[in-house]
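In: Have a look; sequence and predicted model below, questions after that.
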Amino acid sequence: MKRFRTGDQSRAVALWLFLTAALVFAMVVVGGVTRLTGSGLSITEWKPIMGALPPMHHADWLDAFEKYKAIPQYAQVNAGMSLGEFQGIFWWEWAHRLLGRLIGLVFAVPFVVFLVLRKLPTRLIARCALLLGLGGLQGLIGWWMVSSGLSERVDVAPERLAIHLGLALLIFMGLIWTGLEAWNGEEKSRSPIGWSRGATLLLGAVFLQCLLGGLVAGAKAGFVYTDWPMMGGGFWPPVDWAKGGLAFLHDQALVQFNHRILAYVLLAGGTAYAIQAWRWRLAEGLGASAFVVAVALWFQALLGVVTLIHAVPLWLGALHQAGAALVLASATVNLWLVRRSQPRLFTSGPRSRGL
């Protein structure tokens, strides 16, 4: 019987991982819509197996509605909501959870099949197993997030939402990276350490910005201070420092301010990185990938401003969340290319010593 292929490439495995990454991307977007429509607390129970089925009869719908009426969000936000209106928010949350279950199946079943058929390169087995474990953990964190809004709050805790989003994006990055590894085979070379550090810093900053965006979403900070470039007519936001360190997580003015400032830093850093890559005329697609990241950052920043000044309409909010995932994907691919390639110079370029 064949052994696992060590250091080999597998296009089938790569396509499976890229498909799963696409589903995670869809999950992130649907999660954003679920949040923007206020649907996240409409299902008040966590039933990993039986919860896959929606209410099938009128009595089942009434039972689900009564459970929703027992939480603070109904009494303080949606009092008087009709059954039809409840069904509208229920379906978004149900679709979000169903997509999570689908992702679990799409990943777990082929993973087992590839293992049994010995088609999964040895060096990728542990990575895929880790991604599977993180997927299971994501389900637990999702319920941990939802539970924060069922008793004393009318929404979920912002920090829990940011953690939930952050783990989804980590899985997304891991799927893309591992898919690239499976498609291209084992690493052959490494880039100069300076370029690797620069690309890593850029990716880390993009990921941090996504987490800050999660805090903005959780605190509903996008609905306040909708002027730009000022905030309420001034530069410094009126922060309620009585909250202490929690102000960095819950204060609407501060979380939006932090999100804005890091956006400016990212624009400057990403643009400088792309200019430097182009200036050194890096081969192996590195200059092009740096340019793509810079363009994605500028597009996302402009989209963020438009979304803000229009007070986060549903379609713009969902598009902005999708844009964040795409920026993260481009930065992930850029780092992978940097770490896998030895930059070469065209004859007209200066000598590269890294960033």
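Out: Looks like it arrived, so ask away. Numbering: from 1, shown residues only.
In: going forward, measure contacts between C-alpha atoms and count neighbours the same way
Out: Will do.
In: is it true that residue 175 touches residue 20?
Out: Yes: here residue 175 reaches residue 20: they are 7.2 Å apart, a contact under Cα atoms under 8 Å.
In: hey, what's in contact with both of the two?
Out: Both residue 175 and residue 20 lack any common contact, where contact means Cα atoms under 8 Å, 6 or more residues apart in numbering.
In: show me the contacts for residue 313.
Out: Contacts for residue 313 (Cα under 8 Å, 6+ apart) come out as residue 307.
In: just the helices in the stretch 1-150 of the chain please.
Out: In the stretch 1-150 of the chain, helices defined by DSSP state H, counting those that start in this stretch lie at 11-36, 58-69, 72-76, 83-116, 122-147, listed in chain order.
In: buried residues in stretch 74-90?
Out: Neighbour counts over stretch 74-90 (16 or more other Cα atoms under 10 Å) mark 74, 86-87, 89-90 as buried.
In: Let me fix that, I meant to ask about stretch 230-248.
Out: Across stretch 230-248, burial judged by 16+ other Cα under 10 Å covers 231, 237, 247-248.
In: In TSV, list the residues you listed along with secondary structure.
Out: As requested, the buried residues of stretch 230-248 are exported to TSV (DSSP: H, G, I helix; E, B strand; the rest coil):
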residue	secondary structure
231	strand
237	coil
247	helix
248	helix
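In: Make a markdown table out of those and add distance to residue 47.
Out: Supplementary listing: the buried residues of stretch 230-248 in a markdown table, determined by distance: Cα to Cα, whole Å:
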| residue | distance to residue 47 |
| --- | --- |
| 231 | 43 |
| 237 | 42 |
| 247 | 34 |
| 248 | 33 |
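In: Take this one as well and set it beside the first:
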Amino acid sequence: MPFDAQTTAAAARRTSPDPRPVGLWLLGVAGMVWIMVALGGATRLTGSGLSIMEWAPLSGALPPLSEAEWNRLYALYQTIPQYALVNQGFGLAGFKGIFWLEWTHRLWGRLIGLAFALPLAWFWLRGQIPAGTKGRLLLLLLLGGLQGAVGWFMVASGFEADRTAVSPYRLVVHLGLALGLYAALLWTGLSLLRPPAAPHPAFASLRRQVKAAAWLVAAAMLAGGFVAGIKAGLDYNTFPLMDGRLVPEGYWRLEPAWRNLTANIPAVQFNHRLLATLAALAALGAALAAWRRLPPGAARRACLGLGAAVCLQYGLGIATLLLVVPAWLGTLHQACAVLVLTAALVALHALRAPRRPT
């Protein structure tokens, strides 16, 4: 009977589809989402996100093809507060400068949709979807479509009276959904490509450390969304103190108290600094523990990579603050945040417990 069971398992492996092509495809789409997050940061930092005032999922894939169309879109832009209060009189040439970045951002989102939907249909029709992943892939497709709708929901908030930027709350929802989609793509792809490693006595405690670091990284990134949303990085451009104080004056000045967490510049920036510092300490602690307790291998390298990534990101964050958020450095800081999240997920994946046999 044991021989029959082994034979059956071997036959199942031979007849089941190879998961590697699907895993590589998912990692490729995750890479495109990473680029999308960086493009979103550049769009926000340059004030380009409100330059396209129409939601046209199909026809919007084409840029303006005539001078009349350029003038029509520019006239639409002139009706919103951002033009009147920030960019008044910068002319059609100035409008084109911000338009192209937002158009590229939206085009890249459409390309991500195609890069996911078309191969999904191809793998599905050919019977190459690994067992147990069809539901997850359909959910990822749904989340991708939802992200486009949430993006427009965010942009539309910037057209309201007296606004020159989008709602920070909607910005954080948009960012959070993008990060969740990226994490799901990365984790699913890794799971199809990398079987669980042989268990090690130190895995369980290290997994707890890395999990804590991963949650702190995610919290710091969402807190960074509020920093971006209310432009809190343009104030308190010193480090490590804020206006000579560890905790800035006026931390609790807004009522009700919860608004300080999302709308009060000193509190929002302090919270981002605090969460980033805690995430860095947790990641470095996990890297040190892995260095001392794990043998050479993928799990050890992943934990050390997490420590290196968090050091790079922390340095970029300080530089971005001290230089008063230049667009190129702010974009790099946002892109590197995804690198830290990637390193945390790769380390957590390498330390995961093997599945119990059923």
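Out: Perfect, I can see it now. Please read all numbers here as calculations on a predicted model, not as lab measurements.
In: now what about the TM-score between them?
Out: Once the chains are overlaid, their TM-score stands at 0.90 when taken by TM-score structural alignment, normalised by the length of structure 1; 339 aligned residues with a Cα RMSD of 2.1 Å.
In: quick one: contacts for the most centrally placed residue in structure 1?
Out: Residue closest to the average C-alpha location in structure 1 (Cα atoms, centre = their mean): residue 169, at 3.5 Å. In this structure, residue 169 of structure 1 makes contact with residue 325, judged by Cα under 8 Å, 6+ apart.
In: Return the distance of it relative to residue 281 of structure 1.
Out: Between residue 169 of structure 1 and residue 281 of structure 1 the distance is 31 Å, computed by Cα to Cα, to the nearest Å.
In: residues contacting the nearest residue to residue 331 of structure 1 once chain neighbours are set aside?
Out: Nearest non-adjacent residue to residue 331 of structure 1, counting by Cα to Cα, 6 or more residues apart in numbering: residue 203, 5.3 Å away. By Cα under 8 Å, 6+ apart, the residues touching residue 203 of structure 1 are 328, 331-332, 335.
In: Select from these the one having the most neighbours.
Out: The most crowded member of the contacts of residue 203 of structure 1, judged by other Cα atoms under 10 Å, is residue 331 (30 neighbours).
In: Could you find the counterpart of that one in structure 2?
Out: With TM-score structural alignment defining the correspondence, residue 331 of structure 1 maps onto residue 344 in structure 2.
In: Now do that match against residue 222 of structure 2, distance only.
Out: Taken as Cα to Cα, the span from residue 344 of structure 2 to residue 222 of structure 2 is 16 Å.
In: Kindly report the same for residue 239 of structure 2.
Out: Note on residue 239 of structure 2: its distance to residue 222 of structure 2, by Cα to Cα, is 21 Å.
In: and the two? which has more neighbours close in?
Out: Each of residue 239 of structure 2 and residue 222 has its neighbours counted (other Cα under 10 Å); residue 222 has more, 19 against 14.
In: how near is the more buried one to residue 299 of structure 2?
Out: 27 Å.
In: returning to what we had before: ok, the buried residues of stretch 230-248 of structure 1 vs residue 135 of structure 1, which is closest?
Out: If you rank the buried residues of stretch 230-248 of structure 1 by distance to residue 135 of structure 1 using Cα to Cα, residue 248 comes first, at 27.9 Å.
In: Helices along the stretch 201-350 of structure 1, start to end?
Out: According to DSSP H, counting those that start in this stretch, the stretch 201-350 of structure 1 carries its helices in the segments 247-250, 252-279, 286-309, 314-340.
In: for those helices, which one sits closest to residue 67 of structure 1?
Out: Residue 67 of structure 1 lies closest to helix 314-340 among these, at 26.5 Å (Cα to Cα).
In: how close does that closest one sit to structure 2?
Out: With mean Cα distance after the TM-score superposition for structure 1, helix 314-340 of structure 1 departs from structure 2 by a mean of 0.8 Å once superposed.
In: Give the other helices and strands that that helix contacts.
Out: Here helix 314-340 of structure 1 touches helix 11-36, helix 158-184, helix 193-218, helix 286-309, going by 3 or more Cα pairs under 8 Å, 6 or more residues apart in numbering; DSSP states H and E.
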